[in-house]
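Provided below for reference: sequence and predicted model.
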Amino acid sequence: MSTTTGTTDYLPDAHWFKASASSGTGGCLEVAFLPDGSVALRDNEALEKPPFVVSEHVWTCFLDGAKGGEFNLPA
């Protein structure tokens, strides 16, 4: 993962990351791991919008489903 910074006022102390596979042309989902264990997500093309914050449990469930192919785009 690579670290990014944004111009948003939301969660100004958060350290945002995006996948190293992301290209430099935008369109990346960024995540920040917050001190309380929750995870914030944002679209780096819409930094003016507030991030979506989920609990550690929800994030873990999502990752497990993604690793298992549950969220693959339909063919």
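All right, it came through fine.

all contacts plus neighbour counts: C-alpha atoms, from now on.
Will do.

which residues of the chain fall in helices?
Counting by DSSP state H, the chain has helices at residues 56-67.

distance check, the closest residue to residue 39 other than its chain neighbours against residue 72.
Nearest non-adjacent residue to residue 39, counting by C-alpha to C-alpha, 6 or more residues apart in numbering: residue 33, 4.8 Å away. Separation of residue 33 from residue 72 (C-alpha to C-alpha, to the nearest Å) stands at 24 Å.

looking at those two, which is more packed in?
residue 33 (16 against 10; other C-alpha atoms under 10 Å).

before we move on, back to that, wait, the residue nearest to residue 39 sits on residue 52?
No: using C-alpha atoms under 8 Å as the test, residue 33 is too far from residue 52 to be in contact (12.0 Å).

next up, a structure to set beside the first:
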Amino acid sequence: MDQLYSGMPAALLGGIGWRKSDFSNPSGNCVELAELPGGEIAVRNSRDPEGPALIYTRLELSAFVQGVKNGQFDDLAAQID
């Protein structure tokens, strides 16, 4: 990995451990995250594991997670029972 950039093919990241939520559905419609060696967080679509990975700093991901916890994106998500 010479240079990380958002949108790079996830396959180029190699050897990292991708994780997904326990709430992901069984048909594979989920988002996966992985910690990169430099501390950044990669995000990919599980249906396209070789496709693009978005790369975020921990501060960027933290801001997003806090927004999720505060309900700022509830209108964008389907209700899961």
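That came in fine, so what should we check first? These numbers come from a predicted model, not from an experiment.

quick one: the strands in structure 2?
8-9, 19-20, 31-35, 41-45, 52-56 (DSSP state E).

what about residue 20 of structure 2, how many residues nearby?
By other C-alpha under 10 Å, neighbour count at residue 20 of structure 2 equals 15.

so what corresponds to it in structure 1?
Counting by TM-score structural alignment, residue 20 of structure 2 lines up with residue 18 in structure 1.

about what we covered before: next, format the strands of structure 2 as JSON lines and append distance to residue 63 of structure 2.
Supplementary listing: the strands of structure 2 in JSON lines, determined by distance: least, C-alpha to C-alpha, whole Å:
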{"stretch": "strand 8-9", "distance to residue 63 of structure 2": "22"}
{"stretch": "strand 19-20", "distance to residue 63 of structure 2": "19"}
{"stretch": "strand 31-35", "distance to residue 63 of structure 2": "16"}
{"stretch": "strand 41-45", "distance to residue 63 of structure 2": "13"}
{"stretch": "strand 52-56", "distance to residue 63 of structure 2": "11"}
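
what does residue 68 of structure 2 correspond to in structure 1?
Using TM-score structural alignment, residue 68 of structure 2 sits opposite residue 66 in structure 1.

can you pull up the most central residue in structure 1?
Nearest residue to the geometric centre of structure 1 (C-alpha atoms, centre = their mean): residue 31, 2.7 Å.

report the contact partners of that one.
For residue 31 of structure 1, the contacting residues are 16-18, 39-42, by C-alpha atoms under 8 Å, 6 or more residues apart in numbering.

can you check these and name whichever has the most neighbours?
Busiest of the contacts of residue 31 of structure 1 [other C-alpha under 10 Å] is residue 16, holding 23 neighbours.
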